[in-house]
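[1] This is a predicted model, with the sequence first.
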Amino acid sequence: MSDLLDVSQASAMLRKMLPLYESIGLTVEHMSDVLECSVPFSRHNQNHLGTLHAGVQWSAAEMLGGLLYMTHMQTLGNCSPVVCEVNIKFLKAATSRIRARTRFDADQVQALKTTLDSENKAFFDLNIELLDDADLVVSTVVAKYRYRRATSD
């Protein structure tokens, strides 16, 4: 569970902040040690081959860095999360709803906070899997993020 938000509040906030998430139907599923969102398989989200568009998969995966902050914003303080790099490997055609999932446990959150407290910024990676409705991994992602604290100087 998040410091401040539940999954429906987080979904609504993300969809309002970035209308792309509304357009692709992104929904937050879990906000704890496991961060997860889903995107439906719909005609609107398909590519010319009839499979889930690569950009939709990329967007679902990349959003987890922001969801991490939303989940722990009270602990981490006022930060700006920014994605620096995303490497995605498409392993299998996605022909169903997908879920983007990563894990970031309490020890990792504390280490992130410690770095932010001492340096006002922190760099970290998320290893993300995109799974279809059969729980098969359709894509793997390594996303690199920077969180920067708001400072008065």
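    Happy to help now that I have it. Numbers count the residues shown, from 1 in each chain.

[2] use CA for all of it now, contacts and neighbours both
    Will do.

[3] residue boundaries of the helices in this protein?
    Taking DSSP state H as the test, the helices found in the chain are 7-17, 19-24, 54-62, 64-76, 106-119.

[4] and the second one, how far out from the chain's middle?
    Averaging C-alpha coordinates over helix 19-24 and over its chain gives two centres that are 14 Å apart (CA atoms, centre = their mean, to the nearest Å).

[5] Ok, the third one next?
    Relative to the chain's own centre, helix 54-62 is displaced by 9 Å; criterion: CA atoms, centre = their mean.

[6] hmm, back to that, wait, which of the helices of the chain is closest to A94?
    Between A94 and the helices of the chain, the shortest gap by CA to CA is with helix 54-62, which sits at 9.0 Å.

[7] From the contact counts, what lies against that closest one?
    The elements that helix 54-62 packs onto, with contact taken as 3 or more CA pairs under 8 Å, 6 or more residues apart in numbering; DSSP states H and E, are strand 34-39, strand 79-90, strand 98-103, strand 121-131.

[8] got TSV for these, with distance to T27 and mean neighbour count too?
    As requested, the helices and strands packed on helix 54-62 are exported to TSV (distance: least, CA to CA, whole Å; neighbours: other CA atoms under 10 Å):
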stretch	distance to T27	mean neighbour count
strand 34-39	5	22
strand 79-90	19	15
strand 98-103	9	24
strand 121-131	14	19
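
[9] Next one for the comparison:
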Amino acid sequence: MTEQIDLAEVTAGVHALVPILGAMGLEVVQSERGAAAAKLPTGPNVNHFGVSYAGSLFSVAEMLGGLIGQSSFTVPGGVPLVKRLEIDFTRPATTDVVARTTLSEDEIARVQSEATENGKADFELLAEVTDEAGTVVARTHGFYQLRVMG
């Protein structure tokens, strides 16, 4: 039997760790081993010409590294850190958006083993940000590190 994840609790935890994500209205919609997704409402994230602010789209994609870290890695003291994130904006977003990413079991095992042995391990995530119609509005390529702290 798999443990049921309380997404409202995960969302509250994200807001506590990074308060600006709460102000943005970010909601975690998936957080499980090897998969993460977060939703961002248009509301507080609209820019001066009526589409989603680029920084908000960046933020909802970037934070997926932390969600994957929390749900996929079991290295004591392991903290996921972003090293670099590249983003391509493909279409204006005029509705709520969802950012999604996945990480394979083989990659999870590699990162856990390397971080346990060396105190750190790099990993990459590809993410897509889609609007309510399913149109890709942005794609990211994130470079992260799981680092053992303390």
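    Sure thing, it's come through. Quick caveat, the model's predicted, so the values are computed rather than measured.

[10] In JSON lines: the helices and strands packed on helix 54-62 of structure 1, plus distance to A10 of structure 1.
    Shown next, in JSON lines, are the helices and strands packed on helix 54-62 of structure 1 (distance: least, CA to CA, whole Å):
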{"stretch": "strand 34-39", "distance to A10 of structure 1": "10"}
{"stretch": "strand 79-90", "distance to A10 of structure 1": "15"}
{"stretch": "strand 98-103", "distance to A10 of structure 1": "15"}
{"stretch": "strand 121-131", "distance to A10 of structure 1": "19"}
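
[11] Count the neighbours of P19 of structure 2 for me.
    12 (other CA atoms under 10 Å).

[12] can you check L49 of structure 1 too?
    Count around L49 of structure 1 with other CA under 10 Å applied: 8.

[13] Over to M63 of structure 2?
    M63 of structure 2, neighbours per other CA under 10 Å, totals 21.

[14] quick one on the thing from earlier: can I get the helices of structure 1 in a markdown table with distance to D125 of structure 1?
    Formatted as a markdown table, the helices of structure 1 follow (distance: least, CA to CA, whole Å):
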| stretch | distance to D125 of structure 1 |
| --- | --- |
| helix 7-17 | 21 |
| helix 19-24 | 22 |
| helix 54-62 | 11 |
| helix 64-76 | 9 |
| helix 106-119 | 11 |
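
[15] Please identify which of those is closest to D33 of structure 1.
    Closest approach to D33 of structure 1 among the helices of structure 1 is made by helix 106-119 (7.0 Å; CA to CA).

[16] May I see the buried residues of that closest one?
    Residues of helix 106-119 of structure 1 classed as buried: V109, L112, K113, L116 (neighbour count, 16 or more other CA atoms under 10 Å).

[17] which strands and helices sit next to it?
    helix 64-76, strand 121-131, strand 137-149.

[18] what angle sits between the last one and strand 98-103?
    Angle between the axes of strand 137-149 of structure 1 and strand 98-103 is 50 degrees (criterion: axes from the mean of the first three to the mean of the last three CA atoms, to 10 degrees).

[19] helices or strands up against strand 137-149 of structure 1?
    strand 79-90, helix 106-119, strand 121-131.

[20] Report the spatially nearest residue to T115 of structure 1, omitting neighbours in sequence.
    Nearest residue to T115 of structure 1, sequence neighbours excluded (CA to CA, 6 or more residues apart in numbering): A122, at 5.9 Å.

[21] Thank you, goodbye.
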